[in-house]
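*Asks:* here are the coordinates; sequence isn't available:
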């Protein structure tokens, strides 16, 4: 981590915070490197059971650091290549880790910020939040997984609308089309997001990790292939400590304790 991305782990929740509010949390090389370092910790640290991604200030993330792009001049392609190398490794690890991800979108999410905002398994947004792709206005193409995520979340037509028409939508519209999970009042966002992340931290982490993997796999698999993966996964879960604890708790009519497993 670095000053641009803070990471704090408490009670199983890793709070990852974009911390360049003076720039709208624009994705500089420091931000991309910080995201990757934080993602690697979240992926590998067994004390982390869920991850909450949010940002300081009034914007979530306005996308790439356009000022740095301009200053790079003819070196802009090399700068962008280095930046996306770190950013995309971070996105991949956050998507593939066996821990659920909550995103708390506290303001504008544009460009790469859009991809980060909707990456969460649970994506919450403040009522004041706005979403836009923004790439077309700069003569650039999408990054941060936008062309992979958006069609899967909202369908091809809505993805085309967002990426080609460069429309800015509010949080209510984002919820309506399935881009986010829920709109939350601005003053309740932080508490609501932490409550969701804390709830997930108490859940069966390995079973939820398998569930995340199954959901991503389903996007490319046929029915029979997916059924076989589900059969393998539930059998493995049934033989795990989480499975034994969950079944025993159900039979005993008590709350399951997955935190120590």
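*Replies:* Happy to help now that I have it. Treat the numbers as computed from the prediction; the structure is a model and nothing was measured.
*Asks:* drop to CA atoms for contacts and neighbour counts, all remaining ones
*Replies:* Will do.
*Asks:* Tell me the buried residues in stretch 159-174?
*Replies:* For stretch 159-174, a neighbour-count test (16 or more other Cα atoms under 10 Å) marks 159, 162-163, 166, 168, 170-172, 174 as buried.
*Asks:* hang on, I meant stretch 174-185
*Replies:* Buried, per 16+ other Cα under 10 Å, within stretch 174-185: 174-175, 178-184.
*Asks:* rewinding a little: reformat the buried residues of stretch 159-174 as TSV; add secondary structure.
*Replies:* TSV is the format used below for these (DSSP: H, G, I helix; E, B strand; the rest coil):
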residue	secondary structure
159	helix
162	helix
163	helix
166	coil
168	coil
170	strand
171	helix
172	helix
174	helix
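*Asks:* Now render the residues you listed as TSV, adding distance to residue 218.
*Replies:* Listed next are the buried residues of stretch 159-174 as TSV, based on distance: Cα to Cα, whole Å:
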residue	distance to residue 218
159	19
162	24
163	24
166	29
168	30
170	29
171	27
172	28
174	23
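*Asks:* helices or strands next to the longest helix along the chain in the packing?
*Replies:* The longest helix of the chain (DSSP state H) is helix 76-96. Counting contacts by 3 or more Cα pairs under 8 Å, 6 or more residues apart in numbering; DSSP states H and E, helix 76-96 packs against helix 29-44, helix 66-72.
*Asks:* ok, and which of those has the densest surroundings?
*Replies:* Of all the helices and strands packed on helix 76-96, helix 29-44 carries the top mean neighbour count, a mean of 22, counting by mean count of other Cα atoms under 10 Å.
*Asks:* who touches residue 213 in this structure?
*Replies:* 96, 98 (Cα atoms under 8 Å, 6 or more residues apart in numbering).
*Asks:* residue boundaries of the strands in the chain?
*Replies:* 5-10, 13-18, 50-55, 59-61, 101-105, 108-110, 122-126, 130-132, 169-170, 182-184 (DSSP state E).
*Asks:* I'd like to know how far residue 4 sits from residue 79.
*Replies:* Using Cα to Cα, to the nearest Å, residue 4 is found at 18 Å from residue 79.
*Asks:* Same check on residue 219?
*Replies:* 32 Å.
*Asks:* the more surrounded of those two?
*Replies:* residue 79 (16 against 10; other Cα atoms under 10 Å).
*Asks:* OK, contacts around the more buried one?
*Replies:* 69, 72.
*Asks:* do the same with residue 163
*Replies:* So residue 163 contacts 133-136, 142 (Cα under 8 Å, 6+ apart).
*Asks:* Does residue 9 touch residue 15 like I think?
*Replies:* Yes: between residue 9 and residue 15 there is a contact at 6.1 Å, judged by Cα atoms under 8 Å.
*Asks:* Between the two, point out the one with more neighbours.
*Replies:* Under the criterion of other Cα under 10 Å, the comparison of residue 9 against residue 15 puts residue 15 first, with 22 against 17.
*Asks:* another structure for you, compare them:
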């Protein structure tokens, strides 16, 4: 499908999804979020896609919701949660549940729901000049896109509350130091570094990566005993996979495995 506010490219198991409103620092309009929802649904169902690289066009990753979006004004109601239920929450749920790893290449400001997109990814890498901002309190709202769930788990209660209430803009290096993202690289190296990592995942044991993602999603709501059962059930399934057989054979032969994602 052809999109207007996003771009999608697929090559040898890797899909690159680019937010494409560079004149607005990729601020999320109603059209963009609707396209994102449809795209994530398609990526989840596409068996040829084994990993996804998410980034933004131009000099920004995502500046948050587009408050000047004319479609937003047309749909304005007294229920501010309606847009979350209809547009934004489904996208975050899809990102967390899609059975393939998502790598975010944060190439500039990640504010508001843009920061939530980075946190909802499985692995986030930022360019040195990137920044992160929970902007919501600046306009009288609270963090959404799952950020009130992600932040305490990643940085602890004190930092999470300060990030949400004081709304400071923090650097990519500080985000890494606090555990919000995986790594920081020079701006010029960002896309190659993130692309290489995403390619490594796309060439990896797809079922294994999917079950790792699902197991960690379940862990926050499970007791240790329940999580041990999840690990048992998933390990039983993976132990029957072709990729496990290939992984063991490659290890014993001291060669690089050639995973097929099966």
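*Replies:* Ah, there it is. Fair warning: this is a prediction, and the values are worked out from it, not measured in the lab.
*Asks:* List the TM-score for the superposed pair.
*Replies:* In this superposition the chains share a TM-score of 0.94, using TM-score structural alignment, normalised by the length of structure 1; 261 aligned residues with a Cα RMSD of 1.9 Å.
*Asks:* Need the max-distance pair from the buried residues of stretch 159-174 of structure 1.
*Replies:* 163 and 172 (18.5 Å; Cα to Cα).
*Asks:* follow-up on the earlier one: who wins for proximity to residue 33 of structure 1 among the strands of structure 1?
*Replies:* strand 5-10 (8.7 Å).
*Asks:* now the angle between strand 13-18 and that closest one, please.
*Replies:* 160 degrees (axes from the mean of the first three to the mean of the last three Cα atoms, to 10 degrees).
*Asks:* Have a look at how far, on average, strand 5-10 of structure 1 is from structure 2.
*Replies:* With mean Cα distance after the TM-score superposition for structure 1, strand 5-10 of structure 1 departs from structure 2 by a mean of 0.7 Å once superposed.
*Asks:* Check the offset of that strand from the chain's centre.
*Replies:* 15 Å (Cα atoms, centre = their mean, to the nearest Å).
*Asks:* elements contacting it?
*Replies:* strand 13-18, helix 29-44.
*Asks:* Let me know which of the ones you listed is the nearest to residue 190 of structure 1.
*Replies:* Nearest to residue 190 of structure 1 among those is strand 13-18 (10.9 Å), distances taken as Cα to Cα.
*Asks:* the inter-axis angle of the closest one versus strand 50-55?
*Replies:* Angle of strand 13-18 of structure 1 versus strand 50-55, following the same axes, to 10 degrees, is 20 degrees.
*Asks:* Where in structure 2 does strand 13-18 of structure 1 fall?
*Replies:* Aligned by TM-score structural alignment, strand 13-18 of structure 1 falls on residues 14-19 of structure 2.
*Asks:* related to what we said a few turns ago, so which of the buried residues of stretch 159-174 of structure 1 is the closest to residue 246 of structure 1?
*Replies:* When those are compared for distance to residue 246 of structure 1 (Cα to Cα), residue 174 wins out at 35.3 Å.
*Asks:* hang on, isn't that closest one packed against residue 180?
*Replies:* Yes: taking contacts as Cα under 8 Å, residue 174 of structure 1 lies within contact range of residue 180: 5.8 Å.
*Asks:* Average separation of the match of strand 13-18 of structure 1 from the aligned part of structure 1, please.
*Replies:* Stretch 14-19 of structure 2 sits 0.4 Å off on average (mean Cα distance after the TM-score superposition for structure 1).
*Asks:* to the chain's geometric centre, what's the distance from that stretch?
*Replies:* Worked out by Cα atoms, centre = their mean, stretch 14-19 of structure 2 lies 11 Å from the chain centre.
*Asks:* How about stretch 74-91 of structure 2?
*Replies:* The answer for stretch 74-91 of structure 2 is 21 Å, by Cα atoms, centre = their mean.
*Asks:* for stretch 213-229 of structure 1, same thing?
*Replies:* 21 Å.
*Asks:* Over to stretch 207-217 of structure 2?
*Replies:* So, by Cα atoms, centre = their mean, the centroid of stretch 207-217 of structure 2 is 14 Å from its chain's centroid.
*Asks:* Please point out which parts of that stretch sit buried.
*Replies:* 207-215.
*Asks:* residues in structure 1 matched by it, start to end?
*Replies:* Under TM-score structural alignment, the match for stretch 207-217 of structure 2 is residues 206-216.
*Asks:* can you tell me how far the closest residue to residue 8 of structure 1 other than its chain neighbours sits from residue 227 of structure 1?
*Replies:* Computed as Cα to Cα, 6 or more residues apart in numbering, the closest residue to residue 8 of structure 1 that is not its neighbour in sequence is residue 15, at 5.2 Å. Distance from residue 15 of structure 1 to residue 227 of structure 1, counting by Cα to Cα: 35 Å.
*Asks:* And for residue 56 of structure 1?
*Replies:* For residue 56 of structure 1 relative to residue 227 of structure 1 (Cα to Cα), the value is 42 Å.
*Asks:* quick one, which of these two is more surrounded?
*Replies:* A direct count of neighbours by other Cα under 10 Å for residue 56 of structure 1 and residue 227 places residue 56 higher, at 18 against 14.
*Asks:* That one against residue 18, yeah?
*Replies:* Yes: using Cα under 8 Å, residue 56 of structure 1 is in contact with residue 18, at 6.2 Å.
*Asks:* Residues in contact with both of the two, list them for me.
*Replies:* residue 25.
*Asks:* end-to-end on stretch 9-17 of structure 2?
*Replies:* Start-to-end, stretch 9-17 of structure 2 (Cα to Cα) is 7 Å.
*Asks:* buried residues in it?
*Replies:* Buried residues in stretch 9-17 of structure 2 (16+ other Cα under 10 Å): 13-17.
*Asks:* what do you get for stretch 250-261 of structure 1?
*Replies:* Quick answer for stretch 250-261 of structure 1 (16+ other Cα under 10 Å): 256, 258.
*Asks:* try stretch 131-151 of structure 2
*Replies:* In stretch 131-151 of structure 2, counting by 16+ other Cα under 10 Å, buried: 131-136, 143-147, 150-151.
*Asks:* and for that stretch, what are the contacting residues?
*Replies:* Applying Cα under 8 Å, 6+ apart, the set of residues contacting stretch 131-151 of structure 2 is 84, 88-89, 92, 108-113, 115-117, 119-120, 157, 160, 163-172, 175, 180.
*Asks:* Next: stretch 25-43 of structure 2.
*Replies:* Everything outside stretch 25-43 of structure 2 that qualifies as a contact, by Cα under 8 Å, 6+ apart, is 3-6, 19-21, 49, 56-66, 69, 71-72, 87-88, 90-91, 94-95, 98, 109, 114.
*Asks:* One more: stretch 88-103 of structure 1?
*Replies:* 32, 35-37, 39-40, 43, 48-54, 116-124, 144-145, 193, 196-197, 200, 205-206, 208-210, 212-213.
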